[in-house]
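Enquirer: turn this into a model:
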Amino acid sequence: MAGFKVDRISEDVKRELTDILRSLKDPRISGLITIVRTEMSGDMSQVKVYVSSMDGIEGAKEAVKGLKSAAGYIRREINHRLKLRASPEFKFIADDSIEHSAHISTLLKDLDEK
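Expert: Model prediction:
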């Protein structure tokens, strides 16, 4: 049963993080930043957040730097919005899955044209 709660709260955190990203004013967190997935630990004390950018892996790394500097604000907002007993610690990780999927899409489009 506990696994369902962790998964549900992980999805809630992802949804709220997406909303919080829109309100951040840091110039490093600009462009098309996407939260690919969130992984919450079993005791709900830590959350790994995988962030991807349309600007590639370098854009995602810059966004991670901005998100790390705003981690305290994000943690407070998540705790306020979700009413958690203890707010989790966030670990932001750069991910290049959007860039990779865009590359695959162009390859498939090229094959379709031939």
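Enquirer: contacts and neighbour counts: CA atoms only from here.
Expert: Noted.
Enquirer: longest helix in the protein, by number of residues?
Expert: helix 2-23 (DSSP state H).
Enquirer: to check against the first, give me the structure of this:
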Amino acid sequence: MVIYMRKNSIKNTRINGEVKKELSILINREIKDPRIHPMTSVIDVEVAPDLKTAKVYISVMGDEESKKETYQGLKSAASYMRGQLARSLNLRNTPELTFILDNSIEYGVNMSKLIDEINSQSSANSDVDNDEDEDDDDEDYEDDNFEDEVDDDKK
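Expert: Coordinates of the predicted model:
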């Protein structure tokens, strides 16, 4: 009889976190492949409920060429990383690793830049509008004083 975990179970979530942590350490500290870009991050890991496979989502900050080289380097080091996972994690099965490039962080950085750019443009426009509004406020103030003077004359 084979017992499978559910995909979103507490145990599966814990295993995902442990595999992610171990792979991050392996990629950043132990693997010395020159193809792997130093700005490579493990974004997420999805271990299958039967522990046979794991999807490893990685992000590489760099150009397309460095992403391809990093992907090839990780692919060639997958069996080594799987062996290291077997040594460090006490699992029934050690999952076969499948690497997937994830551009969500790069996308987020680009969106932040666009938002900052729009905010700086709108603040520059509001500064111009505020200068015009301040001139209008001065005129209103002068008119208010005039009305006060007229009221004083009536008394």
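Enquirer: hmm, back to that, following the longest helix of structure 1, which helix or strand comes up?
Expert: strand 33-40 (DSSP states H and E).
Enquirer: that next one vs helix 2-23, what angle?
Expert: Orientation of strand 33-40 of structure 1 against helix 2-23 (axes from the mean of the first three to the mean of the last three CA atoms, to 10 degrees) gives an angle of 150 degrees.
Enquirer: buried sites along strand 33-40 of structure 1?
Expert: Neighbour-count burial for strand 33-40 of structure 1 flags 33, 34, 35, 36, 38, 39, 40 (criterion: 16 or more other CA atoms under 10 Å).
Enquirer: of those residues, closest to residue 17 of structure 1?
Expert: residue 35 (8.0 Å; CA to CA).
Enquirer: need the contact partners of the longest helix of structure 1.
Expert: Helix 2-23 of structure 1 is contacted from outside by 29, 34-35, 37-42, 44, 47, 74, 77-78, 81-82, using CA atoms under 8 Å, 6 or more residues apart in numbering.
Enquirer: cutoff 7 Å now
Expert: If you take CA atoms under 7 Å, 6 or more residues apart in numbering as the criterion, helix 2-23 of structure 1 is touched by 35, 38, 39, 40, 42, 44, 78.
Enquirer: next: stretch 63-79 of structure 2.
Expert: With contacts defined as CA under 7 Å, 6+ apart, stretch 63-79 of structure 2 is touched by 33, 35, 36, 37, 60, 97.
Enquirer: need those residues in CSV with distance to residue 154 of structure 2, can you?
Expert: Output for these, formatted as CSV (distance: CA to CA, whole Å):
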residue, distance to residue 154 of structure 2
33, 91
35, 89
36, 86
37, 83
60, 78
97, 90
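Enquirer: please tabulate those in TSV, including the columns distance to residue 152 of structure 2 and neighbour count.
Expert: Below are the contacts of stretch 63-79 of structure 2 laid out as TSV (distance: CA to CA, whole Å; neighbours: other CA atoms under 10 Å):
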residue	distance to residue 152 of structure 2	neighbour count
33	87	13
35	85	15
36	82	21
37	79	20
60	74	23
97	87	21
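Enquirer: the alignment partner in structure 2 of residue 55 of structure 1: neighbour count?
Expert: Per TM-score structural alignment, the equivalent position to residue 55 of structure 1 in structure 2 is residue 62. For residue 62 of structure 2, the tally of surrounding residues (other CA atoms under 10 Å) stands at 13.
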